[in-house]
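> okay, sequence plus prediction incoming.
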Amino acid sequence: METLVKLFKNNIRQYGMIIALVVIMILFEMITGGLLLKPINITNLILQNSYILVLAIGMVLVIITGHIDLSVGSIAAFVGAVAAIMMVDLHWHPVVAVIASLVVGALIGAWQGFWVAYVKIPAFIVTLAGMLLFRGLTMIVLKGQSIAPFPNGFQKISSGFIPDFGSAGTNIVAVLAGILFTVIYIVNELRDRRAQKKYNFEVVSGGLFILKLVVIAAIINAFTFMLAIYAGLPNILILLLVLIIIYSFVMNKTVMGRHIYALGGNEKAADLSGVKTKKVTFWVFVNMGVLAAISGLIFAARLNAATPRAGTNFELDAIAASFIGGASATGGIGTVFGAIIGGLVMGVLNNGMSLIGLGVDWQQGIKGLVLLAAVAFDIYNKKKVTFLK
């Protein structure tokens, strides 16, 4: 029991938000009379929040380094507009247009990263300027009008599903995917536990470990079964899983990830330790530009149009997701998984409040209070740790 309590205290940001997400889901499931967790609504939750989750992955890296990016919504809109011109007006092949759009996003990220990393202009100012600049460029490029429709192949990025090989009814691919993910998860957990024991790290008891495996396995298979009942695995879910796995690996297992955490923890100490802080900052913003481009493409594909108002408030949702997911406002702390949990908290709140008929005014106010509470919780924990030291 002492080990369990200690484990929770050491990971209170992450576990706290997971518990909050579960409580919010149960609450709205009861209030909506079971509508929230219906298969069709679960699928809609994924489709509606995919572009924010992609942004949150990049935003948490920026926040970990101690910076902020206010321009991602405008970049997403601008890249969507550029993609529309290439595919709809110039009739480029979708694959070529997508690659070109990602290059545009990388160049924008490099532009902003240069000013932040090498000229030392605060990221808040650089990205605020970028927000205004690329919003204006979006309106100029689109001439104040929407461009549509996109080719069918491009639309499937956001609206398509992995093909099934079974008969009509329950999607076999989704069920098998749940079993596969469960096996991978259990094998990975067993390997990590074995490694921790090898180096004499403290681990939870065997009973608690088995209980954790059973609960997570049940959640994974219940989730994929819900998707299987409706239409199967959305294409965008596969893209999200790939991004989560790649970025979690980079942040937890690579030198680059350690350098990002070191930079956010103490830039001067990281510089003296041999970390190329300017280079790390530069590439974090390049990465943010690419992920903003991906988000813009996903949103354009979902709307099946590029519009001048696309991307509005995306940056606020991504920042909120990162902070709610446990990222520290002072840098050096945060995880990709936490940002995803934070994004899901925001998504479930939006969806649940819409299902019960709350207006946009109330929704904005409640989300603001949730964000404020998350940051206050972070500051409280830091003060508590400092006091104990």
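Looks like it arrived, so ask away. Residues are numbered from 1 along each chain as shown.

> C-alpha only now, for contacts and for neighbours.
Fine.

> residues near S50, how many?
24 (other C-alpha atoms under 10 Å).

> against which helices or strands is the helix or strand hosting it packed?
Element membership for S50 (DSSP states H and E) is helix 39-64. Helices and strands touching helix 39-64, by 3 or more C-alpha pairs under 8 Å, 6 or more residues apart in numbering; DSSP states H and E, are helix 206-230, helix 235-253, helix 255-265, helix 277-303, helix 314-324, helix 336-355.

> now, of the ones you listed, which is deepest in the fold?
Each of these was scored by mean neighbour count; the highest is helix 314-324, a mean of 27, by mean count of other C-alpha atoms under 10 Å.

> now that one against helix 39-64, angle please.
Interaxial angle, helix 314-324 versus helix 39-64 (axes from the mean of the first three to the mean of the last three C-alpha atoms, to 10 degrees): 80 degrees.

> quick revisit: buried sites along the very next helix or strand once past the helix holding S50?
Note on helix 39-64: by DSSP H and E, the next helix or strand toward the C-terminus is helix 72-84. Under the neighbour-count criterion of 16 or more other C-alpha atoms under 10 Å, helix 72-84 has 72-84 buried.

> any idea how far the residue positioned nearest the centre of the chain is from G257?
Nearest to the mean C-alpha position of the chain, counting by C-alpha atoms, centre = their mean, stands L53 at 2.8 Å. Plainly put, L53 is 19 Å away from G257 if you go by C-alpha to C-alpha, to the nearest Å.

> quick one on the thing from earlier: I'd guessed the residue nearest to the centre of the chain sits against G343; true?
Yes: assessed by C-alpha atoms under 8 Å, L53 is found in contact with G343 at 5.8 Å.

> now the common contact residues for these two.
Common neighbours of L53 and G343, counting by C-alpha atoms under 8 Å, 6 or more residues apart in numbering, are A318.

> tell me what the helix or strand hosting L371 is packed against?
Secondary structure assigned from DSSP H and E places L371 in helix 360-388. Counting contacts by 3+ C-alpha pairs under 8 Å, 6+ apart, helix 360-388 is packed against helix 314-324, helix 336-355.

> next up, a second structure to put side by side with the first:
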Amino acid sequence: MTSLKQSPPASSGSAPAAALHGGIGDPRTLILRNLRQSGIYIAFVGIVLLFAILTDGVLLSPGNITNIVLQYSYILVLAIGMVILIIAGHIDLSVGSVVALTGAVSAVLVIQQGYPWWVGVAAALAVGVAVGAWHGFWVAYVGMPAFIVTLAGMLLFRGLTLQVLDNVSLSPFPSEYQKVASGFLNGLIGGQGYDAFTLLIAAIAVIGYAVSVFRTRLARIRYQQSVESFPLFVTRVLLVGAVVMYFAWQLAHARGLPIVLIILAVLVIAYGLMTKNTVFGRQVYAIGGNLSAATLSGVKVRKVNFWIFVNMGLLAGTAGVIYSSRSNGAQPAAGNMFELDAIAAAFIGGAAVAGGVGTVVGAMVGGLIMAVMSNGMQLMGIDQSTQSVVKGLVLLLAVAFDIYNKRRAGATR
């Protein structure tokens, strides 16, 4: 058996010095190699600036930034699970129907039958896990393609949603349930005309990000992997920090820190660490990168595939709670086309069509690009049909860019 773990080189004593003096490798090669990862951030900044100009600054107003967070948080939650599936070489077409079903179950328990709000949340998550286990069984242990299994699930769980709701909408949820997606934390430590707590949390997040990426850089150098030059690295960290603090400043001048943003941040951090720093995460990448090699290396492919679908179901249940809380009710048509938005977020964020490539952070950026485009076009009064055309073209270009990168990489070998 071979191991998935890498062994450090015999000599790595110059790693810290290399980290501070520009890294390893030819600058042009490093830029080309990291274009796919860094390009998405450049594109995101460019799109934000474009729509900020086209909307006369309304896009970046405190109230509108808060609305973007509240309106698209459930898509970002779905994108986390979707990118993990895509990395492993799978896909899930049923998440929109699962969002509808979990929200419907929660609404029946809380609104119709009068159970406490947390019972509805727990039931929605449990239904999501059950759905994920259902998909995982057929894909992992029966061997059916995920595309077919989840396509059937899309129809199956949409039909169950109609039956659970008896083809009618249910509302409203109690105020405690509504706070999941519409509540805010503010005024905890004061602030004159702004919420200081929001700024404090953002500052802690920026510091944590800077420490994390610097440690990652040192680790890559110890293993003699290519890294960007130190000035470019510092510029990237400062740019990310500036964007986060500006975002927090706007939130602090609106209604404070949204509870749903805290939920999303916890999920991003947890899944980011899981995919990068755990054996399970490395196995997911191994399966998507080379299934035969992963199997020969001792990866329990069926088990891993089963649990990533269970995880997708759990996150779909979470998105169902957030969406039903945001809309203050459950509707038979809830979650329509959510799966396409989640898939688009993953691919725009750098996931590869063939699997083995992608990151949680990249999927978040891809989802934010979709959110900013949608919100910006709505502010400009562009009709829904044109918005769909633009989103489709962006997704097409993202996948085309992935294919172009692969062909270029193959030509340079």
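Yes, it's here. In this text the structure is predicted, and so the values were computed from the model without any measurement.

> one step back: whereabouts in the second structure does the helix holding S50 of the first structure align?
The alignment of helix 39-64 of the first structure onto the second structure (TM-score structural alignment) spans residues 62-87.

> the matching stretch vs the first structure - mean distance after superposition?
Once fitted to the first structure, stretch 62-87 of the second structure is off its aligned match by 0.6 Å on average (mean C-alpha distance after the TM-score superposition for the first structure).

> which parts of that stretch are buried?
Under 16+ other C-alpha under 10 Å, the buried positions of stretch 62-87 of the second structure are 62, 64-87.

> ditto for stretch 98-116 of the first structure
For stretch 98-116 of the first structure, by 16+ other C-alpha under 10 Å, it's 98, 100-116.

> state the distance from R222 of the second structure to L70 of the second structure.
Counting by C-alpha to C-alpha, the gap from R222 of the second structure to L70 of the second structure is 41 Å.

> again with Y209 of the second structure
Taking C-alpha to C-alpha, one finds Y209 of the second structure at 23 Å from L70 of the second structure.

> not counting its neighbours along the chain, what's nearest Y115 of the second structure?
Nearest in space to Y115 of the second structure, with sequence neighbours left out and distances taken as C-alpha to C-alpha, 6 or more residues apart in numbering, is L109 at 5.7 Å.

> please disregard the earlier target; I meant I75 of the second structure.
A342 (5.8 Å).

> now G343 of the first structure
Per C-alpha to C-alpha, 6+ apart, closest to G343 of the first structure is A321, 4.4 Å.

> list the contacts of that neighbour.
For A321 of the first structure, the contact set (C-alpha under 8 Å, 6+ apart) comprises 56, 339-346.

> run the last query once more with 10 Å
By C-alpha atoms under 10 Å, 6 or more residues apart in numbering, the contact set of A321 of the first structure is 52-53, 55-57, 59-60, 315, 327, 338-347, 371, 374.

> and for M380 of the second structure?
M380 of the second structure makes contact with 51, 54-56, 58-59, 374, according to C-alpha under 10 Å, 6+ apart.

> just G33 of the first structure next, same as before
Counted by C-alpha under 10 Å, 6+ apart, G33 of the first structure has contacts I356.

> helix 277-303 and the helix holding S50 of the first structure, what's the angle between them?
Going by the same axes, to 10 degrees, helix 39-64 of the first structure makes 160 degrees with helix 277-303.

> tell me which residues in stretch 187-194 of the second structure are buried?
Judged by neighbour count (16+ other C-alpha under 10 Å), stretch 187-194 of the second structure contains these buried residues: 187, 194.

> sorry, back to before: for the contacts of M380 of the second structure, pick the one with the most neighbours.
Neighbour counts for these peak at L59, which has 24 neighbours (criterion: other C-alpha under 10 Å).

> and the equivalent of V213 of the second structure over in the first structure, what element?
Taking TM-score structural alignment, the alignment pairs V213 of the second structure with E189 from the first structure. E189 of the first structure is located in helix 172-198, with elements delineated by DSSP H and E.

> centre of the chain versus that helix, how much separation?
22 Å (C-alpha atoms, centre = their mean, to the nearest Å).

> mean offset of that helix relative to the second structure (after superposition)
Counting by mean C-alpha distance after the TM-score superposition for the first structure, helix 172-198 of the first structure comes out at 2.6 Å.

> show me what that helix is packed up against.
Applying 3 or more C-alpha pairs under 10 Å, 6 or more residues apart in numbering; DSSP states H and E, we find helix 172-198 of the first structure packed against helix 206-230.

> what kind of secondary structure is the counterpart of V139 of the second structure in the first structure in?
V139 of the second structure maps onto V116 in the first structure, with residues paired by TM-score structural alignment. Following DSSP: H, G, I helix; E, B strand; the rest coil, we place V116 of the first structure in the helix state.

> just the one 3 residues further on next, same as before
Going by three-state DSSP, the secondary structure assigned to V119 of the first structure is coil.

> which ones are touching it?
Taking C-alpha under 10 Å, 6+ apart as the test, what V119 of the first structure contacts is 113, 278.

> returning to that earlier point: can I get the helices and strands packed on helix 360-388 of the first structure in a markdown table including distance to F282 of the first structure?
Shown next, in a markdown table, are those (distance: least, C-alpha to C-alpha, whole Å):
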| stretch | distance to F282 of the first structure |
| --- | --- |
| helix 314-324 | 19 |
| helix 336-355 | 19 |
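
> for P234 of the first structure, find the nearest of these.
Nearest of those to P234 of the first structure, taken as C-alpha to C-alpha: helix 336-355 at 16.5 Å.

> tell me what angle the closest one forms with helix 360-388.
Following the same axes, to 10 degrees, one obtains 150 degrees for the angle between helix 336-355 of the first structure and helix 360-388.

> from L368 of the second structure, how far out is the residue nearest to I75 of the second structure?
Distance, A342 of the second structure to L368 of the second structure, using C-alpha to C-alpha: 11 Å.

> what sits in contact with each of the two?
75-76.

> now the equivalent of Y271 of the second structure over in the first structure. Nearest residue, chain neighbours left out?
Using TM-score structural alignment as the criterion, Y271 of the second structure maps onto Y247 of the first structure. Leaving aside its chain neighbours, Y247 of the first structure sits nearest to V336 (6.9 Å; criterion: C-alpha to C-alpha, 6+ apart).
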